[in-house]
Structure formats: structure tokens, C-alpha cells
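Asks: Could you look at this predicted model? Sequence included:
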Amino acid sequence: MQTVSMIVPCFNEQESIPIYFKAIEKVFQKPSMQNYALELWFIDDGSPDSTLSELKKLNTQYPRTAHYISFSRNFGKEPAILAGLQAATGEIVGLMDVDLQDPPELLPQMLQELTTGNYDTIATRRVGRQGEPAVRSFLSNLFYKFINKVSKVEIVPNARDYRVMNRKVVNTVLQMPEVNRFSKGIFSWVGFRTKYVDFENRERVAGTTSWSLWQLFEYSLEAIIDFSTAPLAIASFVGIFSCVISVLALIFIIIRTIFFGDPTAGWPSLAAIVLFIGGIQLFCLGILGTYIGRIYSESKHRPIYVINEKK
């Protein structure tokens, strides 16, 4: 019998946890799942609600199945995923959201595909975004197009974190100690044979999403910076472009002065050029500073998360 460790990050999910547990328990009670033992690792990412209380109830009722790790504060989903990967003991390790937007009924098919030995990872992707705001869908599609243009690692569009992996993949991912993590990119970077299972978009079973549009935007920027140096190249290009524009403007001013004189004092155009060049410099310094900040974060060697309770 193989143990399947499912990692379930949680933040303010007190309503979803009991529903999720019943749903996944039902899946593992199917005859086709008799060869698998379920191990659940819930990661409470510093939730201010009663998420931890719900996890403690589950652990009391099902001590062999439902385990939990509680962070000392909110560290983010990526540290929660890492904590789960480090805690999981199963030969097969899975990752899914607690809100049931990742359908548990796909697990039998995913595990069957994985145990054939033809693949090392069975991942999932959404084939539609029904029910999602149009702006969020547009920005998501734009993000995938952009990052796949500038990154050497292909990030599969609409891929979910929902996946199952063999121990070889998990051990390889755990060898990557960076503080700034983007799991979808890391899973793609390590390679291995991966198959994607498609499913239609689903609504949350309870509660509301903790991801705002701005947080998703910041997460996208982190992904681009973590897996591409293109922003640095863009900054260089912008600097060269601004220099060319400045030279052309200078030539234009000289020619105009020779043939038509200088009817104005020239300070408005000078002020505009100075502000333009200053803005370009600040833009480029901002990009450079972001990368330097990442280096600074990595060099401090602080723990990626702090555990308050674990059981």
C-alpha cells in the first residue's frame, strides 16, 4: 500500500476545511483507491479566524490521517507549500487547494496515471474561467504570454498547483533552497515527465478568496523576476532608447536654432528633457533595485517560515 501525502495550504478557511475533508475522504473510500493510504498535511498560514481550531478538531478525530502545521504569522502560500513538501512522508505527494476548486474526484485518474511509471508528475490545468471576473482572466492570460516570452522555462498557461508527484520530483524540488519561490516555475524548471489533466473551472465551496487583484499582480511580478532577467534587459534597452531620443532632440534643436533662431528661452524643453531622463533613470534603478533586493533577501539566510505548532 502506498501512502499519498496531500499538502493543503489554508488561510482563513474555517468554513472550507470540514467540507474538503469529507470530499477527499469519500474519494479515498472508493474501491479503486484501496491501495492508497491518505496522509493530509494542512498548513495554516497564520489565519486570524478559526482555521487552526478546525484543524485541531480534525487531528483529534483522525490523528493518523489529518496533520497540521501552524505558522507563527502569515508567510504566504509559497512557504506553506514548502513546509508541506518538507513534512510529507508519502511515496506520492500531492498539492491542492482546500476550497475544492481543485476537484478531488480527479485523484483516482491522476494516481492511476502516475503509478504506471510513464510520468513523474500528473498536474492539472483549467480549460475555462467561467465565473471569474473578465479583468482577472485578461490579466492572467497576459501574464502567461509575457512570462513565456521572457523566460527560458515554459510555464503552462492556466496550470494549477493541483498535482501529484513521485518522491524523486519532491526530493529534487526540496534541493532548491531559494527564499523567493514561485512553485509553478520551480515544478517546470526541475523538468521530469509531466502530464496535464484538464478540468472546467469551479467556484469555491465556501468563504471568499484571499487573493486581491493587487496581490495577484505582485505575485506575477515575483514570478517574472524569479525566472527571467528580461526586466534588466528592458531597462538597458530603455536607457539606450532614451539616449538616442536625446541625441535626436539635440540635433533638432541645433538645426532649428541655426535656421530659425531661438524664439524662446528654451527652459520648458530643457525641463521636459531633464524630467524625462530622470524618470527613465529612476525606472531602471527600480528594476535593478528589485533584483538587488532579492539578492539581499537570499543572503540573510533567514528561515522561509516559522512554525508555531505542528502535529
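Replies: Received, thanks. Just so we're clear, the structure is a prediction, and the values are computed from it rather than from any experiment.

Asks: all contacts plus neighbour counts: C-alpha atoms, from now on.
Replies: Noted.

Asks: helix or strand right after the helix or strand Gly278 falls within?
Replies: Using DSSP states H and E, the element containing Gly278 is helix 267-300. The helix or strand immediately downstream of helix 267-300 is strand 307-310, counting by DSSP H and E.

Asks: Show me what that next one packs onto, helices and strands only.
Replies: Using 3 or more CA pairs under 8 Å, 6 or more residues apart in numbering; DSSP states H and E, the elements in contact with strand 307-310 are strand 66-71.

Asks: what about 10 Å?
Replies: strand 36-44, strand 66-71 (3 or more CA pairs under 10 Å, 6 or more residues apart in numbering; DSSP states H and E).

Asks: just so I know, which of the ones you listed lies nearest Phe146?
Replies: strand 36-44 (31.2 Å; CA to CA).

Asks: any idea which element Ala223 lies in?
Replies: Short version: Ala223 belongs to helix 213-226, going by DSSP H and E.

Asks: re earlier: with distance to Leu232 and mean neighbour count as extra columns, can I get the helices and strands packed on strand 307-310 in CSV?
Replies: What follows is the helices and strands packed on strand 307-310, written out as CSV (distance: least, CA to CA, whole Å; neighbours: other CA atoms under 10 Å):
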stretch, distance to Leu232, mean neighbour count
strand 36-44, 35, 24
strand 66-71, 35, 23
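
Asks: A further structure is provided below for comparison with the first:
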Amino acid sequence: MNLLSIVVPCFNEEETVEIFLKEIQKTLNDYNFEIIFINDGSSDNTLKNIKDLANANSNVKYISFSRNFGKESAIYAGLRNASGDLICVMDADLQHPPSLLPEMIESVTNEDYDAVAARRTTRKGEAPIKSFLSSFFYKLFNKISEMGLVEGATDYRVMTRQVVDSILQLSEYNRFSKGLFQWVGFNTKWIPYENIERVAGETTWSLWGLFKYSIEGIVAFTTAPLSVSTLLGTAISIIAFIYMIIIIARYLLYSDPVQGFATTMCAILLLGGMQLLSIGVLGKYLEKTYVETKNRPIYIVKESNIDDE
């Protein structure tokens, strides 16, 4: 039977890792699998609990980072060290239901699919503002990017070795896995499921964190914001030129002096705001270029029970 490697990024998941393992063992009782927990610089007892599980189960592996490098780095580390013929990425909090795994494995193994991914059809239990912003992100991304994302797409997926090897070729430091999974292509089946709340613990994703993550995704896969800045600058310049012609014509024809301190201040503030916005957009792209040129490692391992590390 093919070996299934399950990659599980963990950040402060001390309450969930044991529950997660029990659910996987119950679901995949007849499968040959290994679990690779990636401790992403947790500040609680996540690493200790993972080590205890590894000592009691030979198919439990772990990689522990020297600090928090982020979920994207954890996914990359897990994919890089997975030895299975099939590789799965899922969260430890059971918001990615293990009950879908048999169907996902079956589709990749016996159907003409290279990957099977899960997408949420509802966001029950989430704050309305979070659900609205998430939906808005997908719509915006698909409008400005040549590569569309499936709305509700998650990182939860089962992939063949060929797909994973293709993803590992993309060794960029600034990573947005949802986009990378889509960018490499391959035949992907989507399985819908309703949102499930965490089995234990608290989420580490704040609204601000999700906003920054969405910006990372947009910058990583489209240069449209740079084009928007150029278009806005061109449009405002044209409007300003037309307005100047109107002012000159009124003065020459009607001797109407230029008035309006408030109008002048609004124009100055508008132009100043647009300039700062455009500089900010340009700066974001320069920031990513600057970070990439440093060629720093995506993650640093402090300890692991995997030989390759």
C-alpha cells in the first residue's frame, strides 16, 4: 500500500495534537501513513506533547523550528521531508475534517486526479466581518490576477509525489501556498465541506494577521496594484489639467479670480494621499524583491527526529 505522509503545521497547539493523532489513527486504521508535525516556534507545550506522541508511535515524526517562521515555511518544511507516495497537508485543530481523507485518497489513487483539495462552502461560527472580508479577498484576487483561486479553498489537500516535487521547485522565500498549489497546475478535484470549529484551543489568526496574509498573496501573484497606481496618476493628471484650463478660461472671460481655500486643501490632500499610496504599493514590491535577493533560508531547524534534518 502507498505510504501517505501527513504534514501538520503547529503553532501553540498543545491541546490539539493528541486529539488529532487519535482521529487520524481511527480514520486511517487500514492505511500506511506517517505524520510529520512541524513545531513552528510554539511558546507552549506543543513540542513536548509531540515528542511524547513520537516516542509512543513510530510513524510520528517532528521538525521543530528555532523560532516562529510562519505557516507557509512549516508547510514547505513538511513537504520537503515527506517520504510518502501521497502527501497530505492539514491543520492540527481538526477544522480540516479527517473523515474526508478516505475519499481524497481514493480519488488520487484510483481516479484521474493529481490532487484532491477541500474547500469550505460555509463559514459558520466565524465573525461576520471576517467572512465578508474573506469572500471579498477571493473576488478581488480573481479580478486582478490571471490565476484564479477557488473560493473557500483551504490548504487541506492530498497530492501525488509529482505535484509535491513541482511545488518544492518553487523555493521562493515569500510563499502563498494557495497560489502555489494553483500555479503548478495539475488535475485537481475539489471536495466541499461545511466549516467546523476548532476542537480545542484558540486560533492564532487575528483579523490583522489575515489582512497581511491577503496582501502577501496579492503581491506574490499579480502586479495589478502597480498598474492601478499608474492609471490613477494618469487620471488625476488629466483631471487636474482640465480643471486648470477651466480656471484660466473663467479668469480670461469673466475676470473671475480663483477662490476657495477648502478646495485647494482638498486637492492637495487628495494628491498627497494618492502619491503616498502609490509609493506604498511600489515599496511593497521592492520589499519582496529585497527579501528574495538576500537568499535567506525559508526556515531553520532546531531539532528533529527525521534523518534528513
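Replies: Yes, it's here. Quick caveat, the model's predicted, so the values are computed rather than measured.

Asks: care to give me the TM-score?
Replies: For this chain pair, the superposition-based TM-score is 0.95 by TM-score structural alignment, normalised by the length of the second structure; 305 aligned residues with a CA RMSD of 1.4 Å.

Asks: which residues does the residue positioned nearest the centre of the second structure contact?
Replies: The second structure has Phe176 as the residue nearest its centroid, 4.4 Å off, counting by CA atoms, centre = their mean. The neighbours of Phe176 of the second structure, taking CA atoms under 10 Å, 6 or more residues apart in numbering as the test, are 71-73, 213-214, 216-221.

Asks: All the helices of the stretch 101-250 of the second structure, residue numbers only.
Replies: Ranges of helices within the stretch 101-250 of the second structure are 101-110, 128-144, 161-168, 177-183, 207-221, 224-254, based on DSSP state H, counting those that start in this stretch.

Asks: Just put the ones you listed in CSV and tack on distance to Ser58 of the second structure and mean neighbour count.
Replies: Below are the helices of the stretch 101-250 of the second structure laid out as CSV (distance: least, CA to CA, whole Å; neighbours: other CA under 10 Å):
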stretch, distance to Ser58 of the second structure, mean neighbour count
helix 101-110, 21, 16
helix 128-144, 39, 15
helix 161-168, 22, 17
helix 177-183, 29, 17
helix 207-221, 35, 15
helix 224-254, 49, 13
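
Asks: Would you mind giving those as JSON lines with distance to Asp40 of the second structure added?
Replies: Listed next are these as JSON lines, based on distance: least, CA to CA, whole Å:
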{"stretch": "helix 101-110", "distance to Asp40 of the second structure": "24"}
{"stretch": "helix 128-144", "distance to Asp40 of the second structure": "24"}
{"stretch": "helix 161-168", "distance to Asp40 of the second structure": "19"}
{"stretch": "helix 177-183", "distance to Asp40 of the second structure": "16"}
{"stretch": "helix 207-221", "distance to Asp40 of the second structure": "16"}
{"stretch": "helix 224-254", "distance to Asp40 of the second structure": "32"}
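
Asks: Tell me which of these sits nearest to Ala54 of the second structure.
Replies: Closest approach to Ala54 of the second structure among the helices of the stretch 101-250 of the second structure is made by helix 101-110 (21.8 Å; CA to CA).

Asks: Could you verify my assumption that Ile17 of the first structure touches Thr51?
Replies: Yes: Ile17 of the first structure lies in contact with Thr51 (CA atoms under 10 Å); the separation is 7.8 Å.

Asks: what span of the second structure lines up against the helix holding Ala223 of the first structure?
Replies: Aligned by TM-score structural alignment, helix 213-226 of the first structure falls on residues 207-220 of the second structure.

Asks: next one: stretch 121-136 of the first structure
Replies: Aligned by TM-score structural alignment, stretch 121-136 of the first structure falls on residues 115-130 of the second structure.

Asks: Can you get me the start-to-end distance on that stretch?
Replies: Terminal residues of stretch 115-130 of the second structure lie 28 Å apart, using CA to CA, to the nearest Å.

Asks: So which bits of that stretch are buried?
Replies: Buried positions in stretch 115-130 of the second structure, judged by neighbour count with 16 or more other CA atoms under 10 Å: 115-120, 123.

Asks: what does stretch 150-165 of the first structure give?
Replies: 151, 153-165.

Asks: returning to that earlier point: out of the helices of the stretch 101-250 of the second structure, which is closest to Glu292 of the second structure?
Replies: Taking those one by one with CA to CA, helix 207-221 is closest: 11.6 Å.

Asks: how much space between Thr51 of the first structure and Gly76 of the first structure?
Replies: Look at Thr51 of the first structure and Gly76 of the first structure: by CA to CA, they are 15 Å apart.

Asks: Between these two, which has more neighbouring residues?
Replies: Thr51 (23 against 17; other CA atoms under 10 Å).

Asks: Spit out the contact partners of the aligned partner of that one in the second structure.
Replies: In the second structure, the residue equivalent to Thr51 of the first structure is Thr46, according to TM-score structural alignment. Residues near Thr46 of the second structure by CA under 10 Å, 6+ apart: 10-18, 37-40, 64.
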